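1. mind folding the following:
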Amino acid sequence: MKVLVTGGSGFIASHCLKTLLARNHTVVTTVRSAEKGEKILAAYPESSKGQLSYVVVPDIAQEHAFDQAIISEPPFDAILHTASPFHFNFQDPKELLDPAINGTKGILCAIKEKAPSVKRVVITSSFAAIVNPDGHPDVYSEDSWNTVTYEEGIEDRGKTYRASKALAERAAWSFMEEEKPGFSLATICPPYVFGPPIHVPESQKALNTSNAYFAMLMHGGWKEKLPPTGTWLWVDVRDIALAHVRAMEVPEAAGKRFFTTAGHFDMKEVAEIAQKRFPEYADKLPTELTSDKPSALYGCDNSRSKEILGLEYLPLESSVVDTIKFLQSHQI
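-> Take a look at the predicted model:
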């Protein structure tokens, strides 16, 4: 299949590229600049000539941003839309909200109008679109939705990221219902995403949000006390990449959300794995490791991802060890 991946330099997207190439798909990815595009091509020397290319989309929040990117010869069969900001360093909440919502609506409109060959679109959503911190259910599943509004996302910075993901995914499903395009949609909803990056970050500051925790541990940032776990669910990035690709390939994935999580964890477990597998970090951890996981914790149902996408989730130890080894090897 010929596939467009948006935001190819991102943590999840870069693994999607690797998985797609390994499964012999032809891939085009969007990047914000030609410089980023060339770095991506250099990161996948195993791809055959012509199997991987890029197209520049400077600002995904702009109207008609993807209009040219989705036109291709031969035409695209599927599109993985992963491009959305994920950081907490914004000045204005709209910096997160608008690119996520407008980018999602914009690419779906463009596909319907200009790329009739596309049969499947897969969008990266998040557990943030599922979780309801004001009142957890007994078990989270694909039927669970975060009810945050745009106004709440503007007024409460603690809700801004969750609003960006929930409202973007809702916009996608509303588009499908109202516009009835010629393609089907699947969405992927991961919680914390751990695992080694594909691209070597220029510095510790350039690490994606979740992997910054590992760098903190390695540099003594956990010495006084462990950081709060926050969301007690996790998944490895390599499983998430496979989930995207399988959601594109499998006919039964059409019209479905996928809650993709390997299960519960806490930072105490991460610290214990680091302590056991990397004794050199023992003195960078508290003498006594304590868990912040509540005794009564919500459950999670990931059965749909196993049954339809065939996922077999990596264990936490593999993810932690591989990530720390990556950071060590690149002296981050």
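2. could you use CA atoms for every contact and neighbour count after this?
-> OK.
3. residues touching Ala65, list them.
-> Residues counted as contacts of Ala65 (Cα atoms under 8 Å, 6 or more residues apart in numbering) are Val57, Pro58, Asp59, Gly103, Gly106, Ile107.
4. confirm Tyr281 sits in a helix?
-> Yes. The assignment for Tyr281 (DSSP: H, G, I helix; E, B strand; the rest coil) places it in a helix.
5. quick check: it vs Leu97, distance?
-> 38 Å (Cα to Cα, to the nearest Å).
6. ok, Lys284 next?
-> To Leu97, Lys284 is 37 Å away according to Cα to Cα.
7. and for Leu297, nearest residue in space, chain neighbours not counted?
-> Spatial nearest neighbour of Leu297, chain neighbours left out: Asp138 (8.0 Å); criterion: Cα to Cα, 6 or more residues apart in numbering.
8. what sits against that neighbour?
-> By Cα under 8 Å, 6+ apart, the neighbours of Asp138 are Leu297, Tyr298, Gly299.
9. I have a second one here; can you model it like the first so I can compare?
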Amino acid sequence: MSSVTHRVLLTGASGFIGNHVLAELLSAGFSVRAVVRSQVKADKLLQTHLIAGRKLDFCVVADITAHNAFSRAFESQEPFDTVIHTASPFLYRDVTSNEDLLDPAVKGTMSILYGARDHPTVKRVILLSSIAAIIDYSEAAPTNGRMWTSKDWNPVTRDEANRAADYSTVYRASKTFSEKCAWKFMEEQKPHFDLVSLNPPMVYGPLLHSISDISQLNESNLRIWNLFLNASKDSKMPPNGVYWYVDVRDLALAHLRAVTKPEIKNRRVIIAAGSVTSQEIADILRSTIPELAERTPVGKPGEDIFPIDGYSVDTDPATDILGLEFRRKEQTFLQLARQLLEIAKRTENKSKE
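-> Presented below is the predicted three-dimensional model:
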């Protein structure tokens, strides 16, 4: 770990991932300006990070897609050397059209890059991208399996994204287009800073911020609630979906490490702990938390059935360069499940009052 104290501009700080990234940065002693969309979100962050003191300040940017959206955020007596951009739309319940996912992702990314370009003290921009920008999802069953690497790109086109009937396809496109625009910016503008993109698969794990109701969960954790904690033992086992995953706390640590590692510059890095099937998640939950006996699908215990010729991903840069050691899946899913059950109980008790 570098002994240098960094000054970091962090977007999306109030989100599921951004909150954990903020905690890592503050724990390392870095000075952070958190970009949030309202003063209410800033106040909640202060409650979550009470020990931050003068190491944490805020800038409210209501619309990250607006022209020069981050110009005021970059104004600081203590100049920034690092920018971490985690802000991106990914709440299907807030989406009314495909453009609601596509445009903000691209415009927000470009806005932060142009803002950094105008401030010569910035040495690195770290972009939270996704494995969705890497995998070609049209390859339903690639022959002989496949290892996806940082050299691969999701080949989705704008026309396909606009015509897509499901928001998951549009989300993948939004991550692809925004990251491609970032690398094109680097090639054409040749700015004074380098770029690092972190590309996680499904991100699970306990919340650091408080929510008042299960409905406020991020999409990945909401999937665990709906399919594994609020179902029944006789429910059909959910499909595996994207069966590669990472714990949000490990992903947050990856952001911290990316600040301090010179050798990671201008690279895409897949941040993934491993693979897990729906059956395995169900087995972990049912075998350890008694109250889930009637709520979690039974399926066929012990049968971890992966897709035929299932794919893998290249995690070597994450472990070799960033030095990550990933949490066991039991830690991720059990800690998350216990937290969600507690939130649900609090909500139920309040409704009875």
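10. sorry, back to before: the residue nearest to Leu297 of the first structure matches what in the second structure?
-> Matched to the second structure by TM-score structural alignment, Asp138 of the first structure sits across from Arg146.
11. ok, now Pro197 of the first structure?
-> In the second structure, Pro197 of the first structure lands on Leu207 (TM-score structural alignment).
12. that match touches Ser14, doesn't it?
-> No. Using Cα atoms under 8 Å, Leu207 of the second structure is not in contact with Ser14; the gap is 11.1 Å.
13. more crowded one of those two?
-> Taking other Cα atoms under 10 Å, Leu207 of the second structure and Ser14 do not tie; Ser14 has more neighbours (26 against 21).
14. one step back: ok, now how distant is the match of Asp138 of the first structure from Ile135 of the second structure?
-> 10 Å.
15. so which of Tyr281 and Leu97 of the first structure has more stuff around it?
-> Taking neighbours as other Cα under 10 Å, Tyr281 of the first structure and Leu97 compare with Leu97 leading, 26 against 17.
16. for Val156 of the second structure, see how far away the match of Asp138 of the first structure is.
-> The value you get for Arg146 of the second structure to Val156 of the second structure, if Cα to Cα is used, is 18 Å.
17. same thing with Ser197 of the second structure?
-> Remark: distance between Ser197 of the second structure and Val156 of the second structure (Cα to Cα) = 19 Å.
18. which one of these two has more residues nearby?
-> Just comparing Ser197 of the second structure and Val156: by other Cα under 10 Å the higher neighbour count belongs to Ser197, 26 against 20.
19. helix, strand or coil: sort out the more buried one for me.
-> Under three-state DSSP, Ser197 of the second structure falls in the strand class.
20. residue ranges of the strands in the second structure, please?
-> For the second structure, the strands defined by DSSP state E cover 7-11, 31-36, 56-60, 82-85, 124-128, 146-148, 194-199, 202-204, 244-247, 267-270, 274-275, 311-313.
21. for Tyr167 of the second structure, which of those is the nearest?
-> strand 202-204 (15.6 Å; Cα to Cα).
22. mind listing the helices for the first structure?
-> In the first structure, the segments counted as helices under DSSP state H are 11-22, 34-43, 94-114, 150-155, 157-179, 212-218, 237-249, 267-277, 303-309, 316-329.
23. quick one: list the elements packing against the fifth one.
-> This means helix 157-179 of the first structure. Applying 3 or more Cα pairs under 8 Å, 6 or more residues apart in numbering; DSSP states H and E, we find helix 157-179 of the first structure packed against helix 94-114, helix 150-155, strand 184-189.
24. mind checking how far the counterpart of Val121 of the first structure in the second structure is from Tyr204 of the second structure?
-> Matched across to the second structure, Val121 of the first structure falls on Val125, judged by TM-score structural alignment. From Val125 of the second structure across to Tyr204 of the second structure, the span is 24 Å (Cα to Cα).
25. check Leu45 of the second structure too.
-> Separation of Leu45 of the second structure from Tyr204 of the second structure (Cα to Cα) stands at 20 Å.
26. Pro155 of the second structure now?
-> In this view, Pro155 of the second structure and Tyr204 of the second structure are 26 Å apart by Cα to Cα.
27. looking at the two, which one has more neighbours?
-> Tyr204 (25 against 16).
28. TSV for the helices of the first structure, including distance to Arg257 of the first structure?
-> Output for the helices of the first structure, formatted as TSV (distance: least, Cα to Cα, whole Å):
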stretch	distance to Arg257 of the first structure
helix 11-22	17
helix 34-43	29
helix 94-114	15
helix 150-155	21
helix 157-179	10
helix 212-218	28
helix 237-249	10
helix 267-277	28
helix 303-309	9
helix 316-329	24
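29. need the contact list for whichever residue in the second structure pairs up with Val237 of the first structure.
-> Taking TM-score structural alignment for the superposition, Val237 of the first structure sits opposite Val248 in the second structure. Counting by Cα under 8 Å, 6+ apart, Val248 of the second structure makes contact with Ile17, His20, Val203, Tyr204, Gly205, Pro206.
30. got it, and Trp222 of the first structure?
-> Taking Cα under 8 Å, 6+ apart, we find Trp222 of the first structure in contact with Met216, Lys284, Leu285, Pro286.
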